[in-house]
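Peer 1: I would like the atomic coordinates for the input below:
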Amino acid sequence: MTSRGHTAGEPGAYVLGVDSGGSGLRVALGTAEADAPLRTVECGGPVRTGPRGIDAAHLLEQVLPAVHGLLAEQGTGGRIIAAAVGAAGMATLGDELRAELPGALANALGVRRLALAADAVTAYAGAVGQRPGAVVAAGTGLIALGTDLAQWRRADGWGHLLGDSGGGAWIGRAGLDAAMRAHDGRRGGSPALLARLEAVFGPPQELPGLLYPRADRPALLASFAPEVAACAEHDPVAEGVLRAAAAHIAEAAAAVCPEAKADEEAYEVALTGGLFRMGEPLLVPLREELARLLPRARAVPGSGDPLIGALRIAQALATGGLRLPHHPTLLCVPVSAPQS
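Peer 2: Next up, the predicted model:
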């Protein structure tokens, strides 16, 4: 396949991966063949969200200078033959990106093969690759995504008010609830978590005024999740919060994991995202729940992150080997280059 005279495998033919997440935007430049990126760059803060969803102009303002700089580092004459842009919120807030990025990237970079993916899809590609299986991506929020390579199945990822059950904000809120119960003298309270609330946030009665006006309430709630994990070893209430979170995570994984046939090897369930850095206080009950709900699946740590996943999708586009199923909002491939 070609793009303005360049073919995958030729000198000067590059692929581009973009990861737009809640903490910022990253870009990776690679070739169609190499597993590792040639270079990665952090571009700046999170991309804005406006009335039409994720702001395409703001994303391009950050991405294009970074890509031009990366190409300049590689020497003259290089072009991007395929690109994949993964973005948090792409599935529900990506209409503007899907409308504007194909033309903008074609005009600015000569991109003729482009994939626009939800960050859960790039997390899947980074953790599982192009095999059937499932991924649970958990940080402040939580989403599970699985595929049998014919279709995608999604569970949760509905935000901290409607779901994200078992994610960082959910755990933090449950821990703060237990702390406030102890402060009030209500059943289910945890003096240990109350002490941690006071150490982190100050007087409990001032917490509503600190929390409710904040635009980043989910992140603030999630910041208390490590305190819950730290208390879990000696506090039964904190331990119970993590066991409940593990049950929610396993239920989401079970909802999306393909059902392995008797003669097939068990599918992998990859666990990726910052939440799992909590370690054993969460992972021990999670392994128990996964074994109960998915006895034939293998839980594995994610082998890559969403930026690597975006690069892998771009590489598959460049070589004509994309096996992950297309989807109007989860994995959209709006433009195809001419075959050669």
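Peer 1: alpha carbons only for contacts and neighbour counts from here, please
Peer 2: Noted.
Peer 1: which residues sit in contact with the residue nearest to Gly159 when sequence neighbours are not counted?
Peer 2: Excluding the flanking residues, the one nearest Gly159 by CA to CA, 6 or more residues apart in numbering is Gly141, at 6.5 Å. Taking CA atoms under 8 Å, 6 or more residues apart in numbering as the definition of contact, the neighbours of Gly141 are Gly157, Gly159, His160, Asp164, Ser165, Gly167, Gly168, Ala169, Trp170, Pro218.
Peer 1: Filter those residues down to the buried ones and hand me the PyMOL line.
Peer 2: A single PyMOL command suffices to select whichever of those are buried according to 16 or more other CA atoms under 10 Å:
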select buried, resi 157+159+160+164+165+167+168+169+170+218
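Peer 1: Distance to Arg277 added to the contacts of Gly141, as a markdown table?
Peer 2: Formatted as a markdown table, these follow (distance: CA to CA, whole Å):
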| residue | distance to Arg277 |
| --- | --- |
| Gly157 | 19 |
| Gly159 | 21 |
| His160 | 20 |
| Asp164 | 17 |
| Ser165 | 17 |
| Gly167 | 12 |
| Gly168 | 11 |
| Ala169 | 15 |
| Trp170 | 16 |
| Pro218 | 18 |
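Peer 1: Return the subset of the contacts of Gly141 lying in helices.
Peer 2: Cross-referencing the contacts of Gly141 with the helices (criterion: DSSP state H) gives Gly168, Ala169, Trp170, Pro218 as the overlap.
Peer 1: To compare against the first, here's the next sequence to fold:
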Amino acid sequence: MPEWSAEGSNPHGDRRATRPGSPAVLAVDSGGSGLRVVLGTVQGAVLGQGESAQPVRTGTRGIDTGHFMEQLVPLVRGLLAEYGVTEVRAACVGAAGLATLGDALRAELPVALRGEFGVPSLALAADAVTAYAGALGTRPGAVVAAGTGLIAVGTDLTRWFRADGWGHLLGDCGSGAWIGRAGLEAALRAHDGRPNGSGLLLARAEEMFGPASGLPGRLYPRSDRPAVLASFAPQVAACAETDPVAGHILRSAARHMAESAAAVCPTKGAPQVAVTGGLFKMGDPLLVPLREELTRVLPHAGWVTAAGDPLNGALRIAVDLAAGTLTLPGEPVMLSVVTTKGD
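Peer 2: Here you go, the predicted model:
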């Protein structure tokens, strides 16, 4: 059975050059850490990349289309000029929060991209869908995407299935925020003298955050609580080999991930399962128990290394859209294609 890996090679990574004036495609990944852009050939080779470290704002109408365009336009203009591209044949935008906060973006972005860059065909995808396309392409199966948060998405190529992704207060079970919170709870248990505490995690927590008694005051007022919690997850992984409490936390996280994967994985045929996201940089302390749990709950599935990340997935969707060969299922809040008319 192949070893698990968080990321792999770019499925469109031949990186061939394009002649000036050749058509191109645009791929965008918009998430909590900012916005990333790739300009590629219609065959899928990467021409150039750009990024903005400022995340796109959300407001009362959801994802802010105006702010999205403010971040995107300078990046794309620079890439088009650098590579002499005058025609963008298709684009794919993968956006965090699209399923629940994307109504305005779905209504406004196709016209905005057509007006700014002449983009005639746009695929708007939830970031879980681009994570899936990057990891598995157009094969049936399931993908667990885990970083600060966690979501599992699967498809039998007729519809999409999703599990978790409910945020750090209601779910994201097994995520970086979940692991970090569990580790800090174990640290505070040790501080109090309660059972199931970890003195080692207490020492790591106080090294990172200061005296344990002041942790609530430093954590609760912050608007970036999930990220702060997730920042402690690597400490849990570092302690897992020698600390039974830390090891139990990672085994529990692996069980949650496997349960989410099982909830979305097709039950028939020969589906494939992959994992993607920064959390899996923890390596064996998380991947070994995850592999065991996935084998237990999905004995009919084949485990494969993720081919690429969500930006690779957005590029793949854009290439297939340009060629008219997109086979991933369309659903309004997961993956929708809009074709706009010119003047």
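Peer 1: TM-score for these two?
Peer 2: Remark: TM-score between the superposed chains equals 0.93 [TM-score structural alignment, normalised by the length of the first structure]; 325 aligned residues with a CA RMSD of 1.6 Å.
Peer 1: In the second structure, what residue corresponds to the residue nearest to Gly159 of the first structure?
Peer 2: Mapped onto the second structure by TM-score structural alignment, Gly141 of the first structure lines up with Gly149.
Peer 1: where's its match relative to Ala190 of the second structure, distance?
Peer 2: As defined by CA to CA, to the nearest Å, Gly149 of the second structure lies at a distance of 26 Å from Ala190 of the second structure.
Peer 1: And for Gly134 of the second structure?
Peer 2: When Gly134 of the second structure is compared with Ala190 of the second structure (using CA to CA), they lie 42 Å apart.
Peer 1: who has more neighbours, those two?
Peer 2: Each of Gly134 of the second structure and Ala190 has its neighbours counted (other CA atoms under 10 Å); Gly134 has more, 30 against 19.
Peer 1: residues touching the more buried one, list them.
Peer 2: Gly134 of the second structure makes contact with Pro11, Ala306, Ala307, Gly308, Asp309, Pro310, Leu311, Asn312, Gly313, Ala314, Arg316 under the criterion CA under 8 Å, 6+ apart.
Peer 1: go with 7 Å
Peer 2: With contacts defined as CA atoms under 7 Å, 6 or more residues apart in numbering, Gly134 of the second structure is in contact with Ala307, Gly308, Asp309, Pro310, Asn312, Gly313.
Peer 1: before we move on, what about Ala134 of the first structure?
Peer 2: Residues counted as contacts of Ala134 of the first structure (CA under 7 Å, 6+ apart) are Leu145, Gly146, Thr147, Ala253, Val256, Cys257, Glu268, Val269, Ala270.
Peer 1: now swap in Gly97 of the second structure and tell me
Peer 2: Under the criterion of CA under 7 Å, 6+ apart, the neighbours of Gly97 of the second structure are Ala126.
Peer 1: Which one of the contacts of Gly134 of the second structure sits in the busiest neighbourhood?
Peer 2: Per-residue neighbour counts (other CA under 10 Å) across the contacts of Gly134 of the second structure peak at Gly313, which has 33 neighbours.
Peer 1: so how far is Ser165 of the first structure from the equivalent of that one over in the first structure?
Peer 2: Gly313 of the second structure maps onto Gly309 in the first structure, with residues paired by TM-score structural alignment. For Gly309 of the first structure, the distance to Ser165 of the first structure (CA to CA) stands at 24 Å.
Peer 1: and Pro226 of the second structure, what pairs with it in the first structure?
Peer 2: Structural correspondence for Pro226 of the second structure with respect to the first structure (TM-score structural alignment): Pro218.
Peer 1: who's in contact with the residue lying closest to its match once chain neighbours are set aside?
Peer 2: Leaving aside its chain neighbours, Pro218 of the first structure sits nearest to Ala169 (5.3 Å; criterion: CA to CA, 6+ apart). Under the criterion of CA under 7 Å, 6+ apart, the contact partners of Ala169 of the first structure comprise Thr140, Gly141, His160, Pro218, Ala219, Leu221, Ala222.
Peer 1: so which of those hold up in the second structure?
Peer 2: For the contacts of Ala169 of the first structure, the contacts that are reproduced in the second structure, applying both residues aligned by TM-score structural alignment, their matches' CA atoms under 7 Å, are Thr140, Gly141, His160, Pro218, Ala219, Leu221, Ala222.
Peer 1: The last one contacts Gly172, correct?
Peer 2: If I follow you right, that is Ala222 of the first structure. Yes - the criterion here is CA atoms under 7 Å, and Ala222 of the first structure meets it with Gly172 at 4.9 Å.
Peer 1: Give me the more crowded residue out of those two.
Peer 2: Gly172 (26 against 22).
Peer 1: burial measure for Leu219 of the second structure, as a count.
Peer 2: Other residues near Leu219 of the second structure come to 15 when the count uses other CA under 10 Å.
Peer 1: The closest residue in space to it that isn't next to it in sequence - how many residues pack around it?
Peer 2: Setting aside the residues directly before and after it, Leu219 of the second structure is nearest to Arg225 in space (CA to CA, 6+ apart), at 6.5 Å. Here the count is done by other CA under 10 Å, and Arg225 of the second structure has 16 residues near it.
Peer 1: Equivalent analysis for Arg77 of the second structure, please.
Peer 2: Arg77 of the second structure has 13 neighbours, counted by other CA under 10 Å.
Peer 1: Okay, strands next: where are they in the second structure?
Peer 2: Read by DSSP state E, the second structure holds these strands, from start to end of the chain: 24-31, 34-41, 46-52, 58-59, 62-63, 88-95, 121-126, 141-146, 150-155, 160-164, 272-276, 302-303, 335-339.
Peer 1: Let's have those in CSV, adding distance to Ser213 of the second structure.
Peer 2: Shown next, in CSV, are the strands of the second structure (distance: least, CA to CA, whole Å):
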stretch, distance to Ser213 of the second structure
strand 24-31, 33
strand 34-41, 34
strand 46-52, 37
strand 58-59, 34
strand 62-63, 37
strand 88-95, 38
strand 121-126, 40
strand 141-146, 30
strand 150-155, 29
strand 160-164, 32
strand 272-276, 36
strand 302-303, 44
strand 335-339, 46
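Peer 1: wait, which of those strands is closest to Asp243 of the second structure?
Peer 2: strand 141-146 (23.4 Å; CA to CA).
Peer 1: quick check: angle from the closest one to strand 150-155?
Peer 2: Here the directions of strand 141-146 of the second structure and strand 150-155 differ by 170 degrees (axes from the mean of the first three to the mean of the last three CA atoms, to 10 degrees).
Peer 1: which residue in the first structure lines up with Gly302 of the second structure?
Peer 2: Counting by TM-score structural alignment, Gly302 of the second structure lines up with Arg298 in the first structure.
Peer 1: Wait, its match touches Tyr267, no?
Peer 2: Yes - the pair Arg298 of the first structure / Tyr267 is scored as a contact, 6.3 Å apart, by CA under 7 Å.
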